[in-house]
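[1] A structural model of the following input is requested.
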Amino acid sequence: MNFRNFQVPYQVNERYAKKVAYFSMEFAVHQPLKIYSGGLGFLSGSHLRSAYELRQNMIGIGILWKFGYYDQARNQDQTLQVTWTEKIYNFLEDTGIRYQILIHDSPVWVKAMYLPPTTFNTAPLFLLSTDLPENDYISQTITHRLYDANVATKVAQFILLGVGGAKLIDELGFNPDRYHLNEAHGLSAAFYLLNKFKSLDTLREHLVFTTHTPEEAGNEKHDIYLCHKMSYFCGLSIDEVRKVTGIQDDLFNHSLAALRFARLANGVSELHGHVSREMWQKYPGVCPIISITNAQNLRYWADKQLYRFSDEQNHEKFDDRKKWLKWRAFEIVADQTGKQFNPDTLTIVWARRFAGYKRADFLTQNMARFEKLINDNNYPVQIIWAGKPYPSDYPAINQFNHLVSLSKNYKNIAVLTGYELALSKRLKQAADVWLNNPRVPREASGTSGMTAAMNGAVNLSTDDGWIPEFADHGNNSFVVPKGNYASMSTEEQDQYDLDKLYEILENEILPLYYNNYHTWRQIVQNGMRDVLLKFESNRMADEYYELLYK
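    Predicted structure coming up:
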């Protein structure tokens, strides 16, 4: 295949004729391609799948991580072990394209690999690698580990995604109408394009930006002198950088620069759009921020038979299918932990990236109530935890290990490793209750509950991210009512949320599941239906064209 003057290899729908290059640090398109860590990748993976289904004129630009994010293994005592295994992908095509970019004032060779649309049903995806014999060892390691803990390596990764991605697009001759930065990791593309277009106005015309971070402190900032030394600014002096970005202090805020360079930006839920506008309004020169709520791809995630039996109102087959999905997932539980779970028992699952604000071990913060819940013979429960902490986030790793230690005392608690796409889908099928308890308003969107609903799980959540747009308490989900969080300390907020979670579990969910299963099934099916109305990624991919790219 000739990659010069590249065109997407399918008939483009005229409605989506505008050419878009979509930059993301991670893409979770399918289990075998391990170049993702969590929610950002799950989101961009679904976006590329929907772009393909709708025949949009889009290409993805990412990085081919040699060791992925990391492989989650166990130490002898079952605690978390971070391991690194080289990944080999024979389904990727070598484009034959090689070129150099400057990193730290030195030329670094880049090669581009290609994932064709027909392999995993996605828009075309180009993945960059510096793991080449022409490069010195330090340059080779740029594409070894996703989100490398070393600051200089991380800045080099940002340069590769941004500058390397923008230069690849020129090598391809793709000439996009819009460069879409999914998070600010690829912002260095803006400095490359500034050199190319010689005009801030022209740059703004082409650049759009999606922010996923609902608090200022969470946005990437790096020493401006380090960025300059590493050639992040594509030859601009620090004075010139300050002039074009308006950033006067010594910490370069990637998101703030993106918001000043872009013609338009979006938050990833209605609530997050509101939070983002409030957060950034004190900074002059920031572009408008709209909302496009995240979504997930039905074709990839949903259990089709559950939907068929629900549509046919065949309750017997629906119940039988859900029970079988639970039984199949419990084989993984037994294999990893030696515990035999019961498909007839209400199963609560908490599974996502381990991060402090997501409060993985929240239910265990009141051990008296937790013991009562876990040992109730009238209303038995099973709980599964899974997720990957960031490999250098030691508080999150300690939290994971604490849950492992706790689980050894109970037959009905399991902590699983290897939380990637395949296990994620199985655990959503295992769940009767998908537990989501971030500290409001820290979750920009969160999408795991969408795919849980597509597999017959009921969301039990704090009222954050996408949930306010979806939840109808007691009809399609269960939601902790928002407290007066602004006047509460963190400890008071945690206590309020925890009390409400337990009240909902003890007084509503458990009696309903065991005493009125017909109504429970209706809630499950309402959630399955409602999640398709607004939270399927074809709607999202369409809105990006209609609202952001136009």
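
[2] going forward, measure contacts between C-alpha atoms and count neighbours the same way
    Will do.

[3] quick one: residue 482 is in a strand?
    No - checked against DSSP: H, G, I helix; E, B strand; the rest coil, residue 482 lies outside a strand; its state is coil.

[4] tell me where the stretch 101-250 of the chain has strands.
    106-115, 125-129, 178-182, 207-210, 221-223 (DSSP state E, counting those that start in this stretch).

[5] what's the closest of those to residue 386?
    strand 178-182 (25.9 Å; C-alpha to C-alpha).

[6] distance between the closest one and the chain's centre?
    Centroid separation for strand 178-182 versus its chain: 17 Å, with C-alpha atoms, centre = their mean, to the nearest Å.

[7] so which residues make contact with that strand?
    18-25, 44, 187, 205-211, 549 (C-alpha atoms under 8 Å, 6 or more residues apart in numbering).

[8] ditto for stretch 284-295
    With C-alpha under 8 Å, 6+ apart as the criterion, stretch 284-295 contacts 43, 46, 256, 259-270, 272-273, 276-277, 280, 445-447, 450, 466, 534-537, 539-540, 543-544.

[9] return the set of buried residues in it.
    Residues of stretch 284-295 classed as buried by neighbour count (16 or more other C-alpha atoms under 10 Å): 286, 287, 289, 290, 291, 292, 293, 294, 295.

[10] show me how far that stretch is from its chain's centre.
    With C-alpha atoms, centre = their mean, you get 18 Å for stretch 284-295.

[11] another sequence for comparison is provided below:
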Amino acid sequence: MDFKNFKIPYGINEKYSKKVAYFSMEFALEQVLKIYSGGLGFLAGSHMRSAYNMKQDLVGIGILWKFGYYDQARNHDQTLQPTWTKKMYSFLEDTGIKFQIEIHSAPVWVKVWYLDPEIFNTAPMFFLSTDVPENDHISKTISHKLYDSNESTKLAQYILLGKGGAKLMDELNLEREVYHLNEAHGLPAAFYLLKKYGGNLQKVKEKLVFTTHTPEEAGNEKHNLKLCYDMSYFSGMSLEEVKKLEGSDGELFNHSLCALKMARIANGVSQLHGVVSRAMWSKYPGICEIKSITNAQDFKYWGDKELYNAKDENNDTIFDYRKKLLKKRLFKIVADQTGNLFDPNTFTIVWARRFAGYKRADLLLHDKDRFYKLLNNSKYPVQIIWAGKPYPMDYSSISTFNTLVEESNNYKNMAVLTGYELSLSKSLKQGSDLWLNNPRVPREASGTSGMSAAMNGSVNLSTDDGWIPEFAKHGENSFVVPKCDYENMSIYEQDNYDLNKLYEILENEILPTYYDDPNKWRKIQQNAMNDVKDQFNSDRMADEYYQILYNQNK
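    Below is the predicted model:
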């Protein structure tokens, strides 16, 4: 293939002919390609598959992480051990393209790999790497580990994605009308374009759109402004010009705020998150309009077809048989990892996602007595599984993970699994009866794991945050902790309130329904499957990005 005059290798649907470049630090496309850490990657992966489904004129730009995020292994006592293993991918094509970008006032070589759309049914994708012989050791490490803990390395990664990705479009002679930043990591693309257009910010704004994923200001990344400048983040723009553009006079550079000032339009990732974001950023002058486009997951990839067929044919026997079979498959993984033999006839709860403090993985354990009673309930027996990858330097979350592992030694019906990537995620969604989601409201911008769980007949039990208010009908397609006046509560009070409500709903509504009224339970499962299929399918989301973000010229 001639990459110097690259063409999208399939016929474009006229409705989606606006030419888009989509920048993301991570993409979860398939188990074998380990270049993602969690929800942001799952979301970007579904977006790329839907872009292919709908034949959109879109290319994805990411980084080829030599060691991925990390491999989640165990120490001898089963606690968490992060390991880094070099990854090999024979299915990626060497484009032969190499070019230099400036990082820390020095030229760094960038090599480009290509993922053909037919391999995983995605939009065409390009992955950047600095791990080439021409670079010194420090430069090589830029593309080694996703979200490197070293601040300078992390900034270099953002520069590689943004500046490197924008320069790649020029190298490919691939004209793009829209540069879509999935989170602010790729913001150096905007400064590359600003330099290219001779400082014409209006011209940059015409092309730039931005998706924000963080519902509170403290969670948005800020780095030392002088360090960013020294790292060549701003493509030659002076410190004074950057300060004037970003609009703050402190020592920290706010990536998201600057993205909102350089973009034509932006979006939050749920209706609620859009409201929260508009309120949060409105105090800053000169930011762009923030719309809402609710995240979604690719139904073709995630949904269990046989479960849906049985539902559509009103065959309860086959539906129940299929769900039990999916549980048995999951329980083989549980047995293999932990030595615990789970029963497919027993109600199974799963909590699985990235471990982060606000997601409160261990909330049910805050009341040890009640937890003990839940796991020793002979009338309504329960099995419970945890899985997820803490950030390898987030010692608080690793401690939570290890505490759960230690607690699981006391119960034969409790398990903590490692390796929470696409394959295990799919198994957990297929094999769970209940998908537990209990973030502190309003900290979860969207939270998409419950969508793909619902696509596999797993019922959501959640606090009322992220996408849940748009989906949930309590007792009909899910179960929801009723919101209360969280703003006037301490964290301790909020955690206690949510904990008690979760137990009340579990003990008084969910377990009696599952065991005493299986027909009603099946109806709730099937309502969830119906309600999630279209509204939270990423084809809807990919369409909305074109209608709401890409096609809105100002």
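
[12] inside helices: which ones of the contacts of strand 178-182 of structure 1?
    Secondary structure assignment by DSSP state H places 44, 205, 206 of the contacts of strand 178-182 of structure 1 in helices.

[13] from residue 412 of structure 1, how far off is the closest residue to the second one other than its chain neighbours?
    Spatial nearest neighbour of residue 205 of structure 1, chain neighbours left out: residue 263 (5.9 Å); criterion: C-alpha to C-alpha, 6 or more residues apart in numbering. Plainly put, residue 263 of structure 1 is 52 Å away from residue 412 of structure 1 if you go by C-alpha to C-alpha, to the nearest Å.

[14] what's the answer for residue 306 of structure 1, then?
    26 Å.

[15] between these two, who's got more neighbours?
    residue 306 (23 against 20; other C-alpha atoms under 10 Å).

[16] trace that one over to structure 2, please.
    Counting by TM-score structural alignment, residue 306 of structure 1 lines up with residue 307 in structure 2.

[17] surely that match meets residue 321?
    No - counting by C-alpha atoms under 8 Å, residue 307 of structure 2 stays clear of residue 321, with 9.3 Å between them.

[18] now do the helices in the stretch 301-450 of structure 1.
    Taking DSSP state H, counting those that start in this stretch, the helices of the stretch 301-450 of structure 1 run over residues 304-311, 315-337, 367-374, 394-407, 421-430, 448-453.

[19] what residues in structure 2 pair up with the last one?
    Counting by TM-score structural alignment, helix 448-453 of structure 1 lines up with residues 449-454 of structure 2.

[20] mean per-residue distance, the matching stretch to structure 1?
    Compared with structure 1 after fitting, stretch 449-454 of structure 2 deviates on average by 0.2 Å (mean C-alpha distance after the TM-score superposition for structure 1).

[21] which residues touch that stretch?
    39, 296-297, 299, 302-303, 353, 429-430, 435, 437, 459-460, 525, 528-529, 532, 536.

[22] show me which residues of that stretch are buried.
    449, 450, 451, 452, 453, 454.

[23] against residue 294 of structure 2, how distant is the third one?
    Spelled out, it's residue 451 of structure 2. 11 Å.

[24] which residues touch residue 546 of structure 1?
    No contacts exist for residue 546 of structure 1 under C-alpha under 8 Å, 6+ apart.

[25] that one: what secondary structure?
    helix.

[26] tell me which helix or strand residue 280 of structure 2 sits in.
    When elements are assigned from DSSP states H and E, residue 280 of structure 2 belongs to helix 271-281.

[27] counting contacts, what elements does that helix pack onto?
    Contact here means 3 or more C-alpha pairs under 8 Å, 6 or more residues apart in numbering; DSSP states H and E; on that basis helix 271-281 of structure 2 packs against strand 265-268, strand 289-292.

[28] any idea how far it is from the middle of the chain?
    Counting by C-alpha atoms, centre = their mean, helix 271-281 of structure 2 comes out at 19 Å from the chain centroid.

[29] mean deviation (superposed) between that helix and structure 1, please.
    Here the mean offset of helix 271-281 of structure 2 against structure 1 after fitting is 0.3 Å, by mean C-alpha distance after the TM-score superposition for structure 1.

[30] mind listing what's buried in that helix?
    271, 272, 273, 274, 276, 277, 278, 281.

[31] okay, it sits on what stretch of structure 1?
    Against structure 1, helix 271-281 of structure 2 falls on residues 270-280 (TM-score structural alignment).

[32] list the contacts of that stretch.
    Counting by C-alpha under 8 Å, 6+ apart, residues outside stretch 270-280 of structure 1 touching it are 214-216, 266-267, 286, 289-293, 444-445, 464-466, 468-469.

[33] now with 7 Å, please.
    With contacts defined as C-alpha atoms under 7 Å, 6 or more residues apart in numbering, stretch 270-280 of structure 1 is touched by 214, 266, 267, 289, 290, 291, 293, 444, 465.

[34] I'd like the next helix or strand past the host helix or strand of residue 62 of structure 1.
    Element membership for residue 62 of structure 1 (DSSP H and E) is strand 58-63. For strand 58-63 of structure 1, the following helix or strand on the C-terminal side (DSSP H and E) is strand 71-74.

[35] please enumerate residues in contact with that next one?
    Outside strand 71-74 of structure 1, the residues touching it (C-alpha under 7 Å, 6+ apart) are 80, 81, 82, 83, 84, 85, 417, 418.

[36] from residue 74 of structure 1, how far off is the second one?
    Distance of residue 81 of structure 1 to residue 74 of structure 1, computed by C-alpha to C-alpha: 5 Å.

[37] what does the first one give?
    From residue 80 of structure 1 over to residue 74 of structure 1 the distance is 5 Å, taken as C-alpha to C-alpha.

[38] now the fourth one
    Counting by C-alpha to C-alpha, the separation of residue 83 of structure 1 from residue 74 of structure 1 is 9 Å.

[39] counterpart of residue 481 of structure 2 in structure 1?
    Match for residue 481 of structure 2 (TM-score structural alignment): residue 480.

[40] so what's the residue count around that match?
    Neighbours around residue 480 of structure 1, by other C-alpha under 10 Å: 21.

[41] residues in contact with it?
    So residue 480 of structure 1 contacts 461, 462, 463, 497, 500, 501 (C-alpha under 7 Å, 6+ apart).

[42] pick the one among the residues you listed closest to residue 403 of structure 1.
    Of the contacts of residue 480 of structure 1, the one sitting nearest to residue 403 of structure 1 (C-alpha to C-alpha) turns out to be residue 501, at 18.9 Å.
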